[in-house]
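Asker: Structure, please.
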Amino acid sequence: MKRLNITLLTASLAVFSMSACAGHRHHGHHKAKVVRATPIYETARYPVDEQVCWDEQVWQRHHSSAVPTVAGAVIGGVVGNQVFRGDGRAFATVAGAAIGGVIGHEVAKNNHRRGAYPVTRTRCEVQRHWRTEQHITGWDVAYRYRGRVYHTWLPERPGKHILVNVSVNPAPYFPAR
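Answerer: Next up, the predicted model:
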């Protein structure tokens, strides 16, 4: 009797456990072989401002000065004062100073025209260049599982194998007619 109870208990447990599994789906991880992994690129273009400097030769004139005009006026005034005597002496001094000032100014101006000299100046400007960079945004992966090839996108480069989720569901039951 005891043996019969154990046999019935074992048989009923086996039947109940099979019926309990029949309604559940089977999930699991399996390895699939990677057959191809192609990087997917994104191109970015951005501006880069760069200061560019160079040396440039320019002609510099002497700075104008009042010294030649004043010196000419003084010399002209002295000459006018020495040449004329009497009542016209004051007028001659003023006229000599005016004429001497004009002559001194013209002499200085002519010397400046001839007196230009080369000077090296550094000039700078900002130039904009465009740089282009490519970076990988993901991988287009082809993998083989049980004789069939599948495709997926992955954020990182895969190895020789990837893990795939496998889900087995029971097919709907249609009794034979």
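
Asker: switch to C-alpha atoms for all contacts and neighbour counts from now on
Answerer: OK.

Asker: Flag every buried residue along stretch 67-85.
Answerer: With burial defined by 16 or more other C-alpha atoms under 10 Å, the residues of stretch 67-85 counted as buried are 68-81.

Asker: just the helices in this structure please.
Answerer: For the chain, helices defined by DSSP state H occupy the ranges 2-22, 67-83, 89-114.

Asker: So for residue 147, which of those helices sits nearest?
Answerer: helix 2-22 (27.0 Å; C-alpha to C-alpha).

Asker: show me the contacts for the spatially most central residue of the chain.
Answerer: To find the centre residue of the chain, average its C-alpha atoms and take the closest one (C-alpha atoms, centre = their mean): that gives residue 48, at 4.0 Å. The neighbourhood of residue 48, defined by C-alpha atoms under 8 Å, 6 or more residues apart in numbering, consists of 128, 129, 130, 131.

Asker: Sequence B follows; please return its structure for comparison with A:
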Amino acid sequence: MKILLLSSCLLVLSTSALAKHTQWYDEAKVINVTPVYHHDYYSNRYDDHFDDKVIVKHNNDNHRGKIIITTDNKHHNKRRNKSNRVIGYNVSYKYRGQVFDTFTEQHPGNYISVKLNIEPLVNKSRVVVKQYRHD
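Answerer: Sure thing, here's the model as predicted:
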């Protein structure tokens, strides 16, 4: 009985050891790349300075002529700016006849590396429910 139990345990452990995930890497053809932008709006304050000359006329007898007064005018303004920066790329690629989509932070070029995972269906079981009639 102990030998049967021990051999059963070894069988379970050996099949789970063989049921590892296997990974391979391959290249897929890129068929479309679309940049993704981040739109940012910001305001800049700036001041306009200019001098105005004001001419004052005097009509009284004590002052003949004109007086020119220079005033400093300052206007506060805001300018709204827009900034567009690329944050990544939406990439469509074709691998073995199927088209897949992904997002990358860098432009992939003509080909993109793909990782293939192979996983066995060892511990996946189907449950079959049978219905019995009670007479």
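
Asker: Let me have the helices of structure 1 in CSV, adding distance to residue 165 of structure 1 as columns.
Answerer: As requested, the helices of structure 1 are exported to CSV (distance: least, C-alpha to C-alpha, whole Å):
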stretch, distance to residue 165 of structure 1
helix 2-22, 19
helix 67-83, 98
helix 89-114, 90
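
Asker: Residue 135 of structure 1 is nearest to which of those?
Answerer: Of all these, the one in closest proximity to residue 135 of structure 1, counting by C-alpha to C-alpha, is helix 2-22 (48.2 Å).

Asker: Could you report the neighbour count for the aligned partner of residue 123 of structure 1 in structure 2?
Answerer: Using TM-score structural alignment as the criterion, residue 123 of structure 1 maps onto residue 73 of structure 2. For residue 73 of structure 2, the number of neighbouring residues by other C-alpha atoms under 10 Å comes to 11.

Asker: so residue 73 of structure 2 touches residue 53, yeah?
Answerer: No. Using C-alpha atoms under 8 Å, residue 73 of structure 2 is not in contact with residue 53; the gap is 10.4 Å.

Asker: mean deviation of the longest strand out of those in structure 2 from structure 1?
Answerer: As far as residue count goes, and with DSSP state E defining each element, the longest strand of structure 2 is strand 22-57. Between strand 22-57 of structure 2 and the corresponding residues of structure 1, superposition yields a mean separation of 1.3 Å, by mean C-alpha distance after the TM-score superposition for structure 1.
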